[in-house]
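# Fold the following for me, if possible:
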Amino acid sequence: MAIIIWKTLILPLIFALALAPCSIALGHQNQSQSQSQPSLATTSAIPKYHGGPLLTGPRGINIYLIWYGGFFHKDTASITNFFASFNPSNYSHPYPEPTVSAWWKTFPSYKDKAGNSVSSTVKLVKQVGDAHSLGKNIKRAQIANLIKNKIETNIFPLDSNGIYLVLTAKDVVVERLCMGSCGFHDSILVSAKRLVYAHVGNSLQQCPGLCAWPYANSANGPPGQALVAPNGVDADGMVMNIATVLAGAATNPYKTAYFQGDALAPLEAVTACPGIFGAGAYPGYPGSLLVDKVSKASYNAYGINHSKFLLPATWDIKSLNCKVVG
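From the prediction side, this is the model:
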């Protein structure tokens, strides 16, 4: 069974149970400041190492992307900019802080039992489109089979340190999407190799309040004003969830590494820090964020080509705290 991103994150009870004690750092251009937060949960929410492998290849984590269904160019451009932003060399100098690449720096602190670190880089190496070959109402098992087909037909290579990512368009209904889940990661066996794959859906038409908060009004939590999305609710909602599944897949690829709770529905490197994007976050409030002076869009990380993104807090394995990019 797949590992799920649970997105009932802003309910006060869930937040209180799942959120670990946090020391949250808010990044500003050319400066940063940290603000300690009171404990909102017991330390039982801490992801623990269970002895399994991580994605540790020295050449980085390769992303093989399938665009399933129809996407607007502005959305594909924003998401590909996000992936390109993992590489510091892609930024023009001087570049503002904090960056997407800085956000990923938490994860090489996660090590396997041999002392190998999670790969320090993520790169999009190949992307293909798929015009609804499976229809517009698909099962999770079909996503796995779609990826297997792309590998067996040599469209994608066999890559044991890769993540095969399927992004579905807003008119595609995927099993369990919007039913407590905004995406998932799992693994499949292809030619005697165990490969990691993931799915994230565009939730704009189906459940923006569940999967695109705080850029949409919450479906479950306290009422509040939705924030302005720098790249549109479609793209930014997907980026937040892509970031979450990438972190989980890298640190818990086979459900045997870093997690807390049930291995089939675990708290992982990001989901252990639900609903936190900036300093002072609490249920219904994402925290203090940067705001674009012209568009009024809220964000907390810079990418290439002057792009801006909102990335979730991560569990810092060194400090045992939730940490926002900064």
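
# hey, let's count contacts and neighbours off CA atoms from now on
Noted.

# buried residues in the helix or strand hosting residue 196?
Taking DSSP states H and E as the criterion, residue 196 maps to strand 193-201. When burial is assessed from 16 or more other CA atoms under 10 Å, strand 193-201 yields the following buried residues: 194-201.

# Alongside the first, I'd like the structure of this one:
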Amino acid sequence: MVPSFATQPFLQVILVAALFPFSLASGVGESIQRQQQPFFFQYHNGHLLAGKVSINLIWYGKFTPSQRAIISDFILSLSSSAPKTAQPSVATWWKATDKYYQLLNYRKLRRLVLSLGSQIMDEDYSMGKLLAGRQIELLAAKGHQENAINVVLTSADVAVNGFCSICGTHGFSKGKIIKGKRHKFAYIWVGNSETQCPAQCAWPFHQPMNRPKSPPLVAPNKDVGLDGMVINLASLLASTATNPFGNGYFHGPKEDPLEAGSACPGVYGLGAYPDYAGELSVDPRSGASYNANGANRRKYLLPALFDPFTNSCSPLGTGR
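Modelled structure (predicted):
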């Protein structure tokens, strides 16, 4: 069973953060208007993930070893027990999710500890190259389902229904019968958008469409598609931890919620605004932009998470 956190009385957090949604359908005026409309970020009396949880990776399609290493090193970097890395680190970024647990003030909380689990390869496209939600769910079910998040990663030549409008998603499904009981398990899907819609799903490493021509940033791992996948995976992991089964922390309709990892789209550093990711570090040798250091000397660009203590979008390195 995926470990879960006991429920507590209803909580509300007023979200007054400046939101800068990156959307091809939204103009700057709409973004500014949205910033001026505070809304409620609510806890819905459900479970949060807790305890020791493995992140299992299901690789669907063709990925090179170097591409797989970008993702697996990111997962390794989430743990505070990982080899010491320079600050700010991926582990420091992830620690921001602890605040959601602290709000519940639950004495017997088992701290969420993530680790890299098993990796499954499906290089022969067992379900074809055009996938729907049900097929993503079936692929996710191939991973170990107890104390786990199963992450389906699709290669650049795999199309998924609605890909370019969502870039990735998370959900849950009924799993196998374990110890006489059928349990739910959480899963995530993220696709490589490099050849399909990098402007939507790999910004700021690709120039946005139909917007002012600002040069794209240099990807820290020299792979626009995979560095974009890291951004989307990071956002979805934060949302999965704090709203794994649809009744945790979120705002808006349950079918299309704003969550901890999706409430601050397009914000990566201080001073962010539409088409500008914010103040970031730049590697003097490669010219790559990043805001987090990871395992094996990796550098990553990670999205701001919503901070329920300050009621604001909190990029890495701003008071965490």
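
# Can you check which part of the second structure the strand holding residue 196 of the first structure sits on?
Mapped onto the second structure using TM-score structural alignment, strand 193-201 of the first structure covers residues 183-191.

# mind checking what residue 294 of the second structure lines up with in the first structure?
Aligned partner of residue 294 of the second structure by TM-score structural alignment: residue 303.

# give the contact list for that match.
Taking CA atoms under 8 Å, 6 or more residues apart in numbering as the criterion, residue 303 of the first structure is in contact with 81-82, 84-85, 91, 99-100, 309.

# From those residues, which land in helices?
If you go by DSSP state H, those have 81-82, 84, 100 in helices.

# Which two among these are spaced furthest apart?
81 and 100 (10.2 Å; CA to CA).

# So between these two, which is more surrounded?
Between residue 81 of the first structure and residue 100, residue 100 has the larger neighbour count (other CA atoms under 10 Å), namely 27 against 20.

# residue in the second structure matching the more buried one?
Under the alignment (TM-score structural alignment), residue 100 of the first structure maps onto residue 90.

# List the contacts of that match.
74, 77-78, 292-294, 300.

# Reformat those residues as TSV; add distance to residue 38 of the second structure.
Shown next, in TSV, are the contacts of residue 90 of the second structure (distance: CA to CA, whole Å):
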residue	distance to residue 38 of the second structure
74	33
77	34
78	31
292	29
293	33
294	34
300	30
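
# Which of those has the largest number of neighbours?
Neighbour-wise, those (other CA under 10 Å) top out at residue 77, 28 neighbours.

# Excluding chain neighbours, give the residue nearest to the equivalent of it over in the first structure in space.
Counting by TM-score structural alignment, residue 77 of the second structure lines up with residue 85 in the first structure. Spatial nearest neighbour of residue 85 of the first structure, excluding adjacent residues (CA to CA, 6 or more residues apart in numbering): residue 303 at 4.9 Å.

# Check residue 86 of the second structure too.
Residue 86 of the second structure sits nearest to residue 293 (CA to CA, 6+ apart), 5.9 Å away.

# In the second structure, what residue corresponds to residue 126 of the first structure?
Under the alignment (TM-score structural alignment), residue 126 of the first structure maps onto residue 118 of the second structure.

# how much space between the spatially closest residue to its match that is not a sequence neighbour and residue 155 of the second structure?
Using CA to CA, 6+ apart and skipping residues adjacent in sequence, the residue nearest residue 118 of the second structure is residue 56, 4.9 Å away. Per CA to CA, to the nearest Å, residue 56 of the second structure is found 17 Å from residue 155 of the second structure.
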